[in-house]
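In: return a 3D structure for these sequence lines:
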Amino acid sequence: MARLTLNQTNFTAGEVSPRMLGRVDIARYQNGAEIIENAWPVIHGGCVRRDGTLMCAPAKFPDKNCRLIPYVFNTSQAYMVEFGDLYVRIFFADGSYSGIELVSPYSHTMLDRMDYVQGADTMFIFNTTVPIHRLRRITNTEWSLAPAPFVTKPFDEKGIDFLTLFTISAPTVGVGRTVTAAEPAFLDADVGREIWSGGGVAKVTAVTSATVATVEVVNAFSATTRPTWSLKGSPQTTNTLSAFSPVGGVVTMTLGVPGWRSSDVGKFVKINGGLLEVTVYTSPTVVSGVIRTAPTSAVASPANAWSLESSVWNDVDGYPGAGTLYEQRLALGGSPNFPQTIWESRTGEYLNFELGTKDDDAISYNLSSDQINPILHIGQINALIPLTYGGEFTVSGGVEKAITPTNIRAKNPSVYGCNRVRPVRIGNELYFVQRAGRKLRAMAYKYDSDTFGSPDMSVLSEHATKSGIVDMAYQQEPESILYLVRADGVMATMTVDRDQDVIGWARQTTDGAFESAAAIPTGNGDQVWTVVRRTINGQNVRYIERFTADVRVDSGVNATSVEGATVWGGLGHLEGKMVDIVADGVVMQQQLVTAGQVTIPRKAFATSIGLNFKTRIKTLTPEVSGNTGSAQGNSMRIGEVTLRFLETIGCKINGQTIAFRDLGPQILDKPPVLFTGVHRLENLAWDRGQATLEIVQDQPLPFHLLNVIKKITIND
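Out: Model prediction:
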């Protein structure tokens, strides 16, 4: 019979996966737990009861999704933004609603496909189906959400897209085919251009009228009618400028035969080495334009020596779905028809994407790989990091060199792929969720291999991400914790400090389901907000709540009364629920909320009322190697347990209550003193093959467990 004293000094490995319960041979087993629920490991080693949540406001629509996005100008001017179905609402950092609501182009079904980046007081918002918008704070009471007023968008010679059908006399390869458009589409200068629809291609050989043209089918069409089609290339005729200077001047551009359309206004013309923006349509042969870059001359430019180009961001090709700010440029990517193209603005001019070859000109380039995977996110960690569905890329200008139009180096160091959850940067690592939504990876530069690596941070706690991750938020202070919202409504958390080798997973639950999370800085640290779906009085509701150490309940309300009161209201959002009540620091009996209020048996001057949640820590069966081998599988008895606490009130071990309060000088209707020290409990039972402890705090009171000392007897 072996009698040992075992000391678990910390819980920094967090909750380990059930798949790891047999791995008593690894170091993290000794520092882990089988269950850590509604608590989180801290970097110093202990486990702390998680913060409760304060009720801020109901979401605007209880039956539709909403999402929280932080808007941070500085630590004293930080706001939480609620994006919902075609609306935006602004909240102050103290949890109060500002009363400001803006009209939004984003429906509730689009919220999980939104990305954003903020610079100073301007936030750019990205979605592949909506033009890039800007959210701006003018004053605390004046905000705006509108399309970003780009000076120049990226453009290309992409032709014209028609969203109405056309009919071809014969879809097979051959000459003399007749194409009939459902709307006026053809001009004389279209002779020589190509019609594309699906896999079919036809070259225009003659224009009979605005709706009829003769073509030569080069690639067969799938049918005689097609719902949409495109006219590729530029007008096939000469283009003559009235002048070639000065920059900013307005000149006319005259075609040899009709080729201009009223829809050409806003497009760009590259001619004689210059660039002009079409501003006024006069006739099919004459338009006016502003000189953006001066041409070398005004001589007539023949067909194919000049081009008519339009923005690649449009309703047909889509819009960038991801972006970031990097090296004083706005970097964008991930549009549906240009899935692997990245555009970067001019240096210091976020709204100007005019391409060029100078170092500060805008840039456009493609990520090269053996698969076409759309860019889902763009981050940065000493390099620009485009993340795609199929792999991770790094883009730089070389060692200590900036990216320029003539100096771009893109690499593909790993092929894990990511999902739609926005990545989070922690220190010098970029944390992203792998494609299937289950693995959390940390991308960082590895000096030993001179490349970027992305190790799996959830490998020892893979169960913590069960059902998949749908949102993330990072709290840097007071504890370094990454919050990960799961699809099933559980909140997984990971306490992380790479310098101290701390990666501690835990699970947070509530009476309902977490749906979104975001963090903003305050004077006392970062504050995490969440959208919670609850069932109140048989109805589904959605609440905006924020985690805070000021409460030990969920969806809580803190209130005070100068004269004291027994009836406490303001609880309509918890109608019909049993709630925990802390009155002047003393836990009262649970009450049922009726008509938005509860009644307590005595007067109180300050109360904290909300939903109960239970903190639970279950230790692992210890492993001890001796002369006879492993302790696993033997009969074990924990004869005595010593728990070391810090500022704690209340605890149960394997169902037995530990007394934190003695009768005598402390009066029962006054709050107990926070306890720091050790408590011992004796005479726990024998068990075969295991010796675990379940430590529970089910009261809305502080709890901080530092370490667990077990006196254990092991029999063969």
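In: hey, let's count contacts and neighbours off CA atoms from now on
Out: Noted.
In: which SS class is Pro702?
Out: Per DSSP: H, G, I helix; E, B strand; the rest coil, the local secondary structure of Pro702 is coil.
In: list the contacts of it.
Out: Neighbouring residues of Pro702 by C-alpha atoms under 8 Å, 6 or more residues apart in numbering: 49, 552, 647-650.
In: how near is Val269 to Pro258?
Out: 16 Å (C-alpha to C-alpha, to the nearest Å).
In: to compare with the earlier structure, here is another sequence to fold:
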Amino acid sequence: MARRVLEKNTFSTGELAPELWGRSDLTAYANGAARLRNVFIEPSGGVRRRPGIRLVDELDGPVRLITFEFNTEQTYLLAFGDKRAVVFEDGVATRWFETPFGVEHHDLLNWTQSADTLLVVHPDASPVRLTRTMAGDWQMTLWAWRATNYDTAQPYYKFIDPAVTLSPSGTSGSVTITANADVFVDGHVGTLWRIAGIEGEITHVAGPRVATIALKDTLPSTDATIDFSEQAFSAVRGWPRSVTFHQDRMVIGGSRDLPNRLWMSKSGDLFNFDLGEGLDDEAIEFALLADQVNAITGVFAGRHLQVFTSGSEWMVTGDPLTPANIQITRQTRIGSQSKRTVPLVNIDGATIFAGRSGREIREFLFTDVEQAYGSADLALLSRHLVTDPVDQAFDADRRLLHVVMGDGSLGTLTLYRSEAITAWSAQSVADCQFQSVSVSGGDVYVCLRRGDRYYLGVFDEDCGFDLQTDQEIDANEPPRRHWGNLDALDGLTVSAWAEGTLSDGLLVAGGTVTLPGNVGPVSSVQIGVPFTHEIYALPPAGRDGSRPHGGNAVRLVSLTLRLQQSGQLRVDTGRGLRDVALPVSDDAAGTETEKETLYSGDITLRSLGWRRGSGGTINSGLWRIAGENPRPFLLLGAASEMGVND
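Out: Reported below is the predicted structural model:
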């Protein structure tokens, strides 16, 4: 006996992992999809064809993208490449400067900003301080610790066995120091040491146990002493791993040789790490000691100082933080990736971090009820889209978290906690891999790799293609079919949108593309790499509260799609993809040309043909949408009327 079932979908739970396709009992199933590619999920639950990517520039090689906010109106994008960084302002490269960071340093690059100063660190390279002056100049310098003639207020540490002693040959000036164990290496030349509280610089290393030091003050005696230490950060011992600012202190989290140690500067004196006498405003230093490895991977200034390690997450409390009242408490045992720095992102009070497994995106969120932090997994329903995250950035205007994956894909999470929306989709660019992402001035910039070529692009609502270039000739020039200045796209197969006509399969050769004869000479053209948006329905599931349809024969009776401001629709209801002509909407917005092509309203399609079983493939759903026309498309919801033969 046949019966009819109505399914409704708003896609507010995003693309569900295939292992959940049999879980029609889940609430998320009713508003999920089997495939959501090259679309963004609206906070309201609709699905929009993503903007194309406008080509900003071709890059010399791989880069790490960093946003620099000088003030509310001036935001810059910094592209850190191989020993150099390029400054982009409004998508235009304005200047460049040398840096100590090469391509080999990109994975563990870490940074933080305070006012007009950006601090950039890496455990194997000297930390730098980048400042943008009021005059518009950029200055990059190495960190300079607070110093006097007798003392440098930087962290110190004794890296060898506590019982090892040093014996100085004199009490002042240049003296020889002899250790009773191997201590010195050639790289120690130029580093600062403290012996019995007196600072000096190593000027010569004669061997593993003998060195010469130039003392800055007088030692109390020449007796052998265990009271000595060397600067915590150096080419020998490594440099800071992570950095942030919290309660008017600079916080350094870990280094290459001290991975679980935390340093906090003197309050109001960011480069002063002198522990002094432990007064309230003086520097703080301690190690994270626990029953598992806790190499610090990131520090974040949120509601509390948050410390992320390779094995767990910690909360540092104290109001204010002082050497006497500081407390550190382990909160969760998730752990973060140690081989790659994925920037920590704050979204509505939650700190988003990539879990150690490489398959999780977690939110570290404080709950008032428990007075503790929890780490909910935001990728629980879409685990298949998260693969070794390498970079992430949050577009606050559109509520979109973009996560670059190790396989070159881009996962996009629509996160709107107040409306209980956590929905994933995935983005791709033909023959390209995403390398880095950053949000600057409200725009989402990405670094793309294609073979051995690298591109900087930005998502642009006015673009229908990827790596798009717009060209237009002056009014006094004759229309043309041949368009040049496309060296960045040389060798690519592109499409062109020329005065309302779409041309596909055009090859860029010698930086030039020729429009087909049926298009004719034109005065303006948009050229880029086409992409296809895809929306696939999940396998049909019963809505009578009992079970999925299982092996019953089902058929799609009708499909009603609610569109808004859409200029295209290509849908498959069982007989293959076909274009659906959209009527003119009475409330269409935009120019007269756009009003003729954009539609808002319902489209109902009818279908014939029975299917048995829901299957487990990507095409198990009763309908799918896929289109590459560079026109807007926004699907607010879908209603499927099915026939079920019991």
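In: comparing Val269 and Pro258 of structure 1, which residue is more hemmed in?
Out: Shown here are Val269 of structure 1 and Pro258; by other C-alpha atoms under 10 Å, Val269 has more neighbours (25 against 19).
In: I'd like the contacts of Pro702 of structure 1 laid out as CSV, including neighbour count.
Out: As requested, those are exported to CSV (neighbours: other C-alpha atoms under 10 Å):
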residue, neighbour count
Arg49, 28
Arg552, 29
Glu647, 13
Thr648, 22
Ile649, 23
Gly650, 20
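In: what's the counterpart of Arg498 of structure 1 in structure 2?
Out: Using TM-score structural alignment as the criterion, Arg498 of structure 1 maps onto Arg417 of structure 2.
In: what's the closest non-adjacent residue to Phe273 of structure 2?
Out: Sequence neighbours aside, Ser265 is the residue nearest to Phe273 of structure 2 in space, at 4.6 Å (criterion: C-alpha to C-alpha, 6 or more residues apart in numbering).
In: the one you found: what's it in contact with?
Out: Taking C-alpha under 8 Å, 6+ apart as the definition of contact, the neighbours of Ser265 of structure 2 are 249-251, 271-274, 282-284.
In: aligned partner of it in structure 1?
Out: When structure 1 is aligned by TM-score structural alignment, the residue opposite Ser265 of structure 2 is Ser345.
In: does the counterpart of Asp580 of structure 1 in structure 2 belong to a helix, a strand or coil?
Out: Following TM-score structural alignment, the counterpart assigned to Asp580 of structure 1 within structure 2 is Ser495. On the three-state scheme (three-state DSSP), Ser495 of structure 2 is labelled strand.
In: count of residues packed around Gln139 of structure 2?
Out: A count of neighbours around Gln139 of structure 2, defined by other C-alpha under 10 Å, yields 12.
In: map it onto structure 1.
Out: Here Gln139 of structure 2 is matched to Ser144 in structure 1, going by TM-score structural alignment.
In: circling back to that earlier point, gap between the residue nearest to Phe273 of structure 2 and Ala232 of structure 2?
Out: The gap separating Ser265 of structure 2 from Ala232 of structure 2 is 14 Å, by C-alpha to C-alpha.
In: one more: Ala496 of structure 2?
Out: Applying C-alpha to C-alpha, one obtains 58 Å for the distance of Ala496 of structure 2 from Ala232 of structure 2.
In: cool, Met250 of structure 2 as well?
Out: Distance from Met250 of structure 2 to Ala232 of structure 2, counting by C-alpha to C-alpha: 16 Å.
In: try Gln337 of structure 2
Out: Between Gln337 of structure 2 and Ala232 of structure 2 the distance, using C-alpha to C-alpha, works out to 24 Å.
In: same check on Met134 of structure 2?
Out: Plainly put, Met134 of structure 2 is 34 Å away from Ala232 of structure 2 if you go by C-alpha to C-alpha.
In: with neighbour numbers in mind, choose between those two.
Out: For Met134 of structure 2 versus Ala232, neighbours defined as other C-alpha under 10 Å are more numerous around Ala232 (23 against 9).
In: map that one onto structure 1.
Out: Taking TM-score structural alignment as the criterion, the aligned counterpart of Ala232 of structure 2 in structure 1 is Val312.
In: contacting residues for its match?
Out: The neighbourhood of Val312 of structure 1, defined by C-alpha under 8 Å, 6+ apart, consists of 153-156, 158, 318.
In: and if you look at Thr566 of structure 1?
Out: Residues 599-604 are the ones in contact with Thr566 of structure 1 under the rule C-alpha under 8 Å, 6+ apart.
In: one more pass at 6 Å, please.
Out: Taking C-alpha atoms under 6 Å, 6 or more residues apart in numbering as the contact definition, Thr566 of structure 1 lies against 599-600, 602-603.
In: any idea what it aligns with in structure 2?
Out: Under the alignment (TM-score structural alignment), Thr566 of structure 1 maps onto Arg480.
In: about what we covered before: scan the contacts of Ser265 of structure 2 and report the most crowded one.
Out: Ala283 (28 neighbours).
In: from what I see, that one and Gly276 are in contact.
Out: No - taking contact to mean C-alpha atoms under 6 Å, the distance of 7.4 Å between Ala283 of structure 2 and Gly276 leaves them out of contact.
In: so for Trp143 of structure 2, what's the nearest residue that isn't a sequence neighbour?
Out: In space, Trp143 of structure 2 is closest to Val128, 5.6 Å off (C-alpha to C-alpha, 6+ apart).
In: the one you found touches Leu142, doesn't it?
Out: Yes - if you go by C-alpha under 6 Å, Val128 of structure 2 and Leu142 touch, sitting 4.4 Å apart.
In: of the two, who's got more company?
Out: Taking other C-alpha under 10 Å, Val128 of structure 2 and Leu142 do not tie; Val128 has more neighbours (20 against 14).
In: identify the residue of structure 1 aligned to that one.
Out: When structure 1 is aligned by TM-score structural alignment, the residue opposite Val128 of structure 2 is His133.
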